[in-house]
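Asker: Structure here, sequence nowhere to be found:
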């Protein structure tokens, strides 16, 4: 039985197009060039942070985040960056009686933004900075299991990346849903792992309510 649903943030709830565009601007790189390099790095199975190294060797993402904040250009997202299906899906899942959470690799600042955006929509919001553990480390998902009041096998983790979301969540004993959007899922969607590993494959968060109900019926 699925009793709880926990969501990743970037490219699951939040469309990061604007955010990566501002990083291209910060680096002084055309946005389409930055996006092309981003896709190439992902397709090669490398860490997305390697993108910054390609344009500026030695680039320190933590330091540059602070540098942006210091000049009034901090990383930012708001209601307009949420995917259109987010609010309706959360409302439906809540109506279905499911426990809901948000947990992703996010900074303290991003965690504050998430809490402002989803104050009444979910039961808990946790970030890698809060927990001192980041995906794909298994410790991150152990933290998820600690804060959700159900067993790991009853927690559906929803994300857009095989390496960061699906594989470590499975290792932690959780069922998973891979959502088909954003650069990672788009590039990985037709791979063998993307076809066989997730419990669910969805094109929209709006599919979750019905798909979870079907899983739970099968569980009986």
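Answerer: Great, that's in hand. Being a predicted model, the structure only gives us computed values, none of them experimental.

Asker: going forward, measure contacts and count neighbours with C-alpha atoms only.
Answerer: Will do.

Asker: what's around residue 188, how many residues?
Answerer: 19 (other Cα atoms under 10 Å).

Asker: Hmm, residue 194 and it touching each other?
Answerer: Yes. Between residue 188 and residue 194 a contact is recorded at 6.4 Å, counting by Cα atoms under 8 Å.

Asker: so what sits against both of these two?
Answerer: Counting by Cα atoms under 8 Å, 6 or more residues apart in numbering, the shared contacts of residue 188 and residue 194 are residue 162.

Asker: SS state for residue 177?
Answerer: Assigned with DSSP: H, G, I helix; E, B strand; the rest coil, residue 177 falls in the strand class.

Asker: Report how many residues lie close to it.
Answerer: Here the count is done by other Cα under 10 Å, and residue 177 has 25 residues near it.

Asker: try residue 28
Answerer: Residue 28, neighbours per other Cα under 10 Å, totals 11.

Asker: Roughly how far does it sit from residue 144?
Answerer: 38 Å (Cα to Cα, to the nearest Å).

Asker: adding another structure so you can compare the two:
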């Protein structure tokens, strides 16, 4: 039985369009160029920030992030950044008595912005707030601490094999790989990902039925 569903954030709940567009605008890089390089690092299994480093090898990303915030051009999030299936799926899970937790690799500021959207979730927390990021095992130890149930009764949902599926499975959680965003689509049919994921899904709308089938 699945008692808790934990969901990744970027390209699981929220589109990354605004994120990458804002970085392109800030650095004076054409949006299409940056997006294409994001695709390139995805294919090679590299960190997404490497897309920026390919264009600005000496960049201090943390310093640039702080400069953007100081200039009033930092992180933004509103209803238009959510995928259409997010609110209905989360609401259906809670209606079924499932604990819903949102936990992903994002800044503390993004945690504040997500909570301001009042999503149908029991808890919203980010790696910036925990002080540890995926794929570190400590992140998933935090996940289990807030899931309020055993690992085998906790389902982690995400699009990224390296950050989500493989480490969640290694921590003993059930896993659902979402075919969404560049990572989700590119790695969806990879044999290792298929083996590591208990379920491969195309929409969060599939989650309530998965939970029901495990009763």
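Answerer: Cool, got the structure. Computed from a prediction, not measured in an experiment: that's the story for all the values here.

Asker: Overlay them and tell me the TM-score.
Answerer: TM-score for the superposed chains, counting by TM-score structural alignment, normalised by the length of structure 2: 0.97, backed by 215 aligned residues with a Cα RMSD of 1.0 Å.

Asker: so who does the nearest residue to residue 125 of structure 1 once chain neighbours are set aside touch?
Answerer: Leaving aside its sequence neighbours, residue 125 of structure 1 sits nearest to residue 102 (Cα to Cα, 6 or more residues apart in numbering; 4.7 Å). Counting by Cα under 8 Å, 6+ apart, residue 102 of structure 1 touches 6-9, 122, 124-126.

Asker: if you set the cut-off to 7 Å instead, what comes out?
Answerer: Counting by Cα atoms under 7 Å, 6 or more residues apart in numbering, residue 102 of structure 1 touches 6-9, 124-126.

Asker: what helix or strand is the aligned residue in structure 2 for residue 52 of structure 1 on?
Answerer: Alignment note: residue 52 of structure 1 maps to residue 52 in structure 2; criterion TM-score structural alignment. Under the criterion of DSSP states H and E, residue 52 of structure 2 resides in helix 50-55.

Asker: Quick one: distance of the helix or strand just after that helix to the chain centre.
Answerer: As assigned by DSSP H and E, the chain's next helix or strand after helix 50-55 of structure 2 is helix 61-70. Centre-to-centre, helix 61-70 of structure 2 and its host chain are 22 Å apart (Cα atoms, centre = their mean, to the nearest Å).

Asker: mean distance, the very next helix or strand once past helix 61-70 of structure 2 to its aligned residues in structure 1?
Answerer: Next along the chain after helix 61-70 of structure 2, taking DSSP H and E as the criterion, comes helix 86-95. Following the fit onto structure 1, the mean deviation recorded for helix 86-95 of structure 2 is 0.6 Å by mean Cα distance after the TM-score superposition for structure 1.

Asker: how big is the angle separating the helix or strand just after helix 86-95 of structure 2 from helix 86-95?
Answerer: Next along the chain after helix 86-95 of structure 2, taking DSSP H and E as the criterion, comes strand 99-104. Angle, strand 99-104 of structure 2 to helix 86-95, by axes from the mean of the first three to the mean of the last three Cα atoms, to 10 degrees: 140 degrees.

Asker: Only the buried residues of the following helix or strand past strand 99-104 of structure 2, if you could.
Answerer: Heading C-terminal from strand 99-104 of structure 2, the first helix or strand you meet, by DSSP H and E, is helix 108-116. If you call a residue buried by 16 or more other Cα atoms under 10 Å, then helix 108-116 of structure 2 has these buried ones: 108, 110-111, 114.
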